[in-house]
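# pasting the structure only:
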């Protein structure tokens, strides 16, 4: 028997797609309701406002990314292996949920100040996980690394960008792209 997706989840999925397609300011709730298969006013049974929908999308995405990455790294010991798992995770996550990750990356400016601070706090927690891997790689494995924050941001953007050009039927799979990125990054970190 097929699993029924809760209406709230359908609205969030459709909102992510609509906001990516038309931008948050360009999207309206009437069209969102139509895409979600409900009457216009029914959205208010699930969400108080369009702003709440945007915030819920971003907050859920960042929470999910933190939890999944932490889980994936749980039994990993070396910085090299943590880096490999992190790169693969970040690419996979962005390729499998491009609407949600795009919104989380590109629509921060449309959050209210209070919601902005909440999402950025989670984004910073996620970045800290990656930054710590790089710092540990420097101290434990001799990686050549002078700006951990800069390298972290570059790594995140490089991996997230795969979702803009990746095609499942393309010549490289997600794991193959991850390995290529790992080689690219690690060759720059090797002791000289």
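Structure received. All figures in this text were calculated on a predicted structure; none of them were measured in a lab. Residues are numbered from 1 along each chain as shown.

# all contacts plus neighbour counts: C-alpha atoms, from now on.
OK.

# buried sites along stretch 149-156?
By neighbour count on 16 or more other C-alpha atoms under 10 Å, the buried set for stretch 149-156 is 149, 151-152, 155-156.

# Please apply the same query to stretch 54-65.
For stretch 54-65, by 16+ other C-alpha under 10 Å, it's 54-59, 61-62, 65.

# What about the residues you listed, which are in helices?
54-59, 61-62, 65 (DSSP state H).

# Looking at those residues, spot the one nearest residue 181.
The closest of these to residue 181 turns out to be residue 65 (C-alpha to C-alpha; 19.6 Å).

# Need the buried residues of stretch 149-156 in a markdown table (columns: secondary structure and distance to residue 47).
As requested, the buried residues of stretch 149-156 are exported to a markdown table (DSSP: H, G, I helix; E, B strand; the rest coil; distance: C-alpha to C-alpha, whole Å):
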| residue | secondary structure | distance to residue 47 |
| --- | --- | --- |
| 149 | helix | 36 |
| 151 | helix | 38 |
| 152 | helix | 34 |
| 155 | helix | 35 |
| 156 | helix | 31 |
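
# For residue 17, state which of those residues is nearest.
Nearest to residue 17 among the buried residues of stretch 149-156, with distances taken as C-alpha to C-alpha, is residue 156, at 21.8 Å.

# Is it correct that that closest one is in contact with residue 93?
No: the pair residue 156 / residue 93 is not scored as a contact, 11.5 Å apart, by C-alpha atoms under 8 Å.

# Taking the ones in helices among the buried residues of stretch 54-65 together, which two end up most distant?
Pairwise distances across these peak at 16.7 Å for 54 and 65 (criterion: C-alpha to C-alpha).

# try this one next to it:
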């Protein structure tokens, strides 16, 4: 019985992983069940034996894709002690983001935010949850820097977090549109200056 359950779990995970890449590259509207069937090697019945609808696959695929990004960033942050090093490691993560994205197709948070804006309220809510986590993570790093005396006492953690996340996501979007990484790299350089000028003592 355990082997059957394990096989079912592996199949379900395969569907999620393959669908995450498809959705991130082709969009939710642009990805058909035929695409998912071709990517997984499963029949439509085989897929619907694990999911009730394409909408359910879509939501779990986003959780999977966004979870990879969030976990990668969290792991890198955890290895650093100083607040400035934590922010620097996030910027470093995004420097190679376009050349070797963790998920094919670019940033799943950005891609999904654009597509789900007016069409998928549940998916949009999931995007907001991830953005809230990113904002909170950056704000907490700034607060850590203030508390340890590394950053200025009058630094506005929430405002900086909004600028940080918005600029990075915007830089990714413009670079993807132009097919040119320098737009994102310009944003990352500007954020380095902001850390030095607005946060550091």
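Structure's in. What do you need? Because the structure is predicted, anything quoted here is derived from the model rather than measured.

# What would you report as the TM-score here?
Overlay of the two chains. TM-score (TM-score structural alignment, normalised by the length of the first structure): 0.68; 179 aligned residues with a C-alpha RMSD of 3.8 Å.

# circling back: adding distance to residue 175 of the first structure, write the buried residues of stretch 54-65 of the first structure out as TSV.
Output for the buried residues of stretch 54-65 of the first structure, formatted as TSV (distance: C-alpha to C-alpha, whole Å):
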residue	distance to residue 175 of the first structure
54	31
55	31
56	30
57	27
58	26
59	27
61	22
62	22
65	18
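
# Would you tell me which helix is longest in the second structure?
With DSSP H setting the assignment, residue counts place helix 121-147 as the longest helix in the second structure.

# Now do that helix: distance to the chain's middle.
Averaged C-alpha coordinates place helix 121-147 of the second structure at 11 Å from its chain's average position (C-alpha atoms, centre = their mean, to the nearest Å).

# just stretch 139-157 of the second structure next, same as before
The answer for stretch 139-157 of the second structure is 24 Å, by C-alpha atoms, centre = their mean.

# Between the two ends of it, how far is it?
When the termini of stretch 139-157 of the second structure are compared using C-alpha to C-alpha, to the nearest Å, they are 5 Å apart.

# Determine which residue lies closest to the centroid of the first structure.
By C-alpha atoms, centre = their mean, the first structure has its centre lying nearest to residue 101, at 4.3 Å.

# which residues does that residue contact?
Residues in contact with residue 101 of the first structure, defined by C-alpha atoms under 8 Å, 6 or more residues apart in numbering, are 61, 94.

# Let me know the helix or strand that the residue mapped onto residue 87 of the second structure from the first structure is in.
Under the alignment (TM-score structural alignment), residue 87 of the second structure pairs with residue 83 in the first structure. With the criterion set as DSSP states H and E, the secondary-structure element containing residue 83 of the first structure is helix 79-96.

# Which elements pack onto that helix?
Identification of packing neighbours for helix 79-96 of the first structure by 3 or more C-alpha pairs under 8 Å, 6 or more residues apart in numbering; DSSP states H and E yields helix 50-73, helix 113-141, helix 148-160, helix 174-189.

# What residues of the last one count as buried?
For helix 174-189 of the first structure, a neighbour-count test (16+ other C-alpha under 10 Å) marks 174, 177-178, 181-182, 186, 189 as buried.

# OK, contacts around residue 79 of the first structure?
With contacts taken as C-alpha under 8 Å, 6+ apart, residue 79 of the first structure has the following neighbours: 133-134, 136-137, 140-141.

# Need those in JSON lines (columns: distance to residue 76 of the first structure and neighbour count).
Compiled in JSON lines, the contacts of residue 79 of the first structure are given as follows (distance: C-alpha to C-alpha, whole Å; neighbours: other C-alpha atoms under 10 Å):
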{"residue": "133", "distance to residue 76 of the first structure": "11", "neighbour count": "19"}
{"residue": "134", "distance to residue 76 of the first structure": "14", "neighbour count": "26"}
{"residue": "136", "distance to residue 76 of the first structure": "13", "neighbour count": "17"}
{"residue": "137", "distance to residue 76 of the first structure": "13", "neighbour count": "20"}
{"residue": "140", "distance to residue 76 of the first structure": "14", "neighbour count": "12"}
{"residue": "141", "distance to residue 76 of the first structure": "15", "neighbour count": "16"}
